[in-house]
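Asker: give me a model of this one.
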Amino acid sequence: MSNEIPVTQVDPSSEPPNKNNKPETVDLYASRKKIYVKEVKGTFQKIRNVSLTLLMGMYFLFVWLTLDGQPLIHFDLPAREFHLYGVTFFPKDFFLLSGMLIICAFGLFFITTLFGRVWCGYTCPQTVWTFIFMWIEEKVEGSRNKRMKLDKAPNSTEKVTKKTIKHSLWLFVALATGLTFVGYFYPIRELIVDLFTLQANGWAYFWVAFFTVATYLNAGWMREQVCLYMCPYARFQSVMFDPNTRIVSYDPNRGEPRGGRKKSVNPADVGLGDCIDCGQCVQVCPTGIDIRDGLQYECIGCALCIDACDEVMEKMDYPKGLIRYTTENELEGKTSKLLRPRTFGYGAVLTLMIGAIIFTLVTRVPAKMDVLRDRGALFSFNGEGHVENSYTIKIQNMSEVPQTFNLSVEGLEGIRILTTTNVTVASAEIRSLPTVVDVPPESIPDTNNTIRFYAESETDPSLILETESRFVGPRPR
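Answerer: Next up is the predicted model:
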């Protein structure tokens, strides 16, 4: 099936498209050309190496850490419990997750208005894993030129060996990634043992295989295609850009007209700019663009082109910064503003949400008590002639350690709990306790009276739960 559509020039004021006035064809689909990224060293590559090491270290290490015997991070879906840094969250706490997602979104918007796509260039998982896979490829197959030569060469023992080693290492990293990801939902120590002894359930095998294949394909084969065609951020990022956004840019005023020359030649003497048209900025770009063509949605802000260009400028004894982080206003000789209404708006919402989440977490009580009155009977009299009401006390322990509570009740003179007043609740447990309360008839002022139940923790004396309920009695005489 052809991908070409005939196009004919219909503007009568223009020259015909060709002498025979035949329609031209425009290819609407171009197959992907493999990008061979050249290694570069420089300031921004060092920053990326630090961020990559920290992020990968956190990802692969945190899954193994425990606190009081409980994984530091564990999303226990069957039990509907989420353990994060010693705090247990339940489905009712999902509003906190929503708040955190809003913080992440506005944090991304805020940073983007200031510095463009630095998230994509330094911290995006796709970028992090892609750079790891490219590093493996370079160590196994050699420099950019060697990799290009190897791919063009016919199959040989050397080529097959290098390709096998590369893909084996890719699969190893992908498998480690899949195991680690599933380990946040299925305790990693149990997961490893259960997988290799064939004791794990089918879903564990499925998700490990799924994330292994996804990592291998995305970081090893698709790479920039994920950023260009699958990531929505590349499409709407321009909405957050303005002439004051600091992005990776080429300075055409200084670089044009570009052209080759000897190091000893003064560019002004030959009518050239500082750009020697070496193409290094293109060769190091992981998405294969030419930054000299201006801002493009494919640019992920990785700044590799800055490092490459600075290296060339240094060799030519030219000032660095032909390609740099700058703003559209600065390139035009205008003043650039860091703070502006858009950044104030994003910053205000971000600050407000962070404050709200911190306040909620600080004031969050690690336990909860509910008292349900038995509606099957209004009241009864016991052998002492006191009026009795029946209740069910439910205590939920959301801390990481067992809690022992002492129960009490107040609100009416002589009120007391006849059943047990001491209860131990395990971590993440909801304990239901049938309870009977009685009151001397002469202490009941009305048929419906307000009382309060208290649960004081022996484990943590500062933890005191209280809730209100009703005590029903006979009509006063």
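Asker: from now on I want contacts and neighbour counts done on CA atoms only, so please keep to that.
Answerer: Fine.
Asker: Cys285 and Leu304 touch, don't they?
Answerer: Yes. With contact defined as CA atoms under 8 Å, Cys285 counts as touching Leu304 (6.5 Å).
Asker: compare with the first, here's sequence two:
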Amino acid sequence: MSDLIPTREEQEGDGEVRYRMLYESEDKVYIRHIRGVFTRIRKYTGLPLLLAFFFLPWINIDGRPSVFFDLPTRQFHILWTTFGPQDGFLLAWLLIIAAFALFAITTWMGRVWCGFTCPQTVWTMMFIWGERICEGDRNKRMKLDKAPWNLEKVLRKGGTHTIWLLISLATALAFVGYFYGVRDLVVDLATFKANPQGVFWVAFFTFATYMNAGFLREQVCKYMCPYARFQSVMYDQDTLAVYYDAKRGETRGPRKKTVDYKAEGMGDCIDCYWCVQVCPVDIDIRDGMQYECINCGLCVDACNSVMDKMEYERGLIRFTSEDELQTGKTRFLRPRLFGYALILLTMTGLFAQQVVTRSPIEAEVSRDRGVRMFRELQGQVQNVYMIKITNMDQTPHEFSIKVQGKTGYDYSVRKPRKIYLVPGEIFSVPIRVSVPTAQLKEAKHDIEIIVEAVDNPELIVKRRAAFIGPQQ
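Answerer: Predicted coordinates for the structure are as follows:
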């Protein structure tokens, strides 16, 4: 019996415990279509994300896609701002903020990210919509799968997979378009001029989306997603999640609408299994909290619709907390949630301040390795530096280079007459900084190299460097 696990056969509804092989492949999940409050909320949360994902690459700003990750030039354009590799810390910062936001939301309302905005859930729901359009709702799909192959079945299944492939192809084009330029990508594919890498990645993401949302579905949430495994660490007694009110629902069982079920010792649950039939991860919420549950609320909508038909009070299955089920009260404001919120607000404020005050030009100063530490020439001590200037602004600029150091030292700088950089250009330029030998009173001191845009003095970068001379 070590390779067997107990399971309840929900479809038969007899409650009998049977056994199945531990590594037996699971049956296909047929999801019943349901309407309700949480189904509508999902449209309002998922639709903006879908519109942004699919249409942002098509919107041009300053002659380029509004979001474009140009890997060959190492430039990352997001709306009106261009980021470079030196801004990588901002990406790390943003990911940490997103993680803390996820922790805070999970502590407050459980896995609502998974149920309402996770791409796995959103794309799975789109694929289920395509399946329902071509094959009908749950019962019709089950009958169609059991029926022998004929022309109708071929057409319906073919229509389903055509919709799946179209959604997958649109997804791949949009995603690869963020790195290739979606307008160029579509034209190059249509004219067979796309480079092999672009064709490969479009094919790869089309196949990955098709398999992931079409066939894996709940397996990703149950077995592949790490979030499902460590979410319990963030839950507490007051975390809102989908619960079945066993005190009110038990003892469950079918009955007629006119029967005085309470007199017969029955609860509000009529054992209709709608909560199971609408569940995208194929669990029975009445068995208690389970790590597979993604808090999508579909079972809440299904149960409420049944309660309405039976003229019972809604909320047999609802978003609530463990404390509320036991004591009737929930603490919405608690120290743990305050801590997450405080950290999140602080980090978000600091991140915004860094982005707003970030300079669109960058300069790196290093000593020229091909030249000695210093040279003495005609009564002057000379140091050579390499300055790498990056223009991350959307307009070209001419740059000047100045040097400031100790009071009483006369610094002279030899550099190219004109340093002109177009948007996104990176240019390395050597400069020679000289000081009269007679003025030097120490072997090493600090200087400040200033790079400034001639047409906009507000664009200025200052970098410290060491000036080295002979021992005094």
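Asker: more crowded one of Cys285 and Leu304 of the first structure?
Answerer: Between Cys285 of the first structure and Leu304, counted using other CA atoms under 10 Å, Leu304 has the larger neighbour count: 27 against 24.
Asker: is it correct that that one is in contact with Cys281?
Answerer: Yes. Applying CA under 8 Å, one finds Leu304 of the first structure in contact with Cys281, separated by 7.5 Å.
Asker: what residue in the first structure is paired with Arg229 of the second structure?
Answerer: Using TM-score structural alignment, the partner of Arg229 of the second structure in the first structure is Arg235.
Asker: meant to ask about Glu362 of the second structure
Answerer: Across the two structures, Glu362 of the second structure finds its equivalent in Lys368 of the first structure, going by TM-score structural alignment.
Asker: now that match: how far from Ile393 of the first structure?
Answerer: When CA to CA, to the nearest Å is applied, the distance between Lys368 of the first structure and Ile393 of the first structure equals 11 Å.
Asker: again, but for Ala367 of the first structure
Answerer: With distances taken as CA to CA, Ala367 of the first structure is found 13 Å from Ile393 of the first structure.
Asker: looking at those two, which one has more neighbours?
Answerer: Taking other CA under 10 Å, Ala367 of the first structure and Ile393 do not tie; Ala367 has more neighbours (20 against 17).
Asker: the more buried one: what's its closest spatial neighbour, skipping adjacent residues?
Answerer: The spatially closest residue to Ala367 of the first structure, leaving aside those adjacent along the chain, is Asn397, at 4.6 Å (CA to CA, 6 or more residues apart in numbering).
Asker: contacts only, for the corresponding residue of the second structure for that neighbour.
Answerer: For Asn397 of the first structure, the aligned residue in the second structure is Asn391 (criterion: TM-score structural alignment). The contact partners of Asn391 of the second structure, taken as CA atoms under 8 Å, 6 or more residues apart in numbering, are Pro360, Ile361, Glu362, His397, Leu421, Val422, Pro423, Gly424, Glu425, Ile426.
Asker: recalculate using a threshold of 7 Å.
Answerer: Residues near Asn391 of the second structure by CA atoms under 7 Å, 6 or more residues apart in numbering: Pro360, Ile361, Glu362, Leu421, Pro423, Gly424, Glu425, Ile426.
Asker: now, those that are in strands?
Answerer: Using DSSP state E, the members of those that fall in strands are Ile361, Glu362, Leu421, Ile426.
Asker: any idea how far His77 of the second structure is from the last one?
Answerer: I take that to be Ile426 of the second structure. Counting by CA to CA, the separation of Ile426 of the second structure from His77 of the second structure is 15 Å.
Asker: cool, and Gly130 of the second structure?
Answerer: Separation of Gly130 of the second structure from His77 of the second structure (CA to CA) stands at 34 Å.
Asker: nearest to Phe179 of the second structure, of the contacts of Asn391 of the second structure?
Answerer: For Phe179 of the second structure, the closest of these turns out to be Gly424, at 16.1 Å, with distances computed as CA to CA.
Asker: would you confirm that that closest one contacts Thr395?
Answerer: No. The criterion here is CA atoms under 7 Å, and Gly424 of the second structure misses it with Thr395 at 8.9 Å.
Asker: so for the two, which sits in the more crowded spot?
Answerer: Under the criterion of other CA under 10 Å, the comparison of Gly424 of the second structure against Thr395 puts Gly424 first, with 23 against 11.
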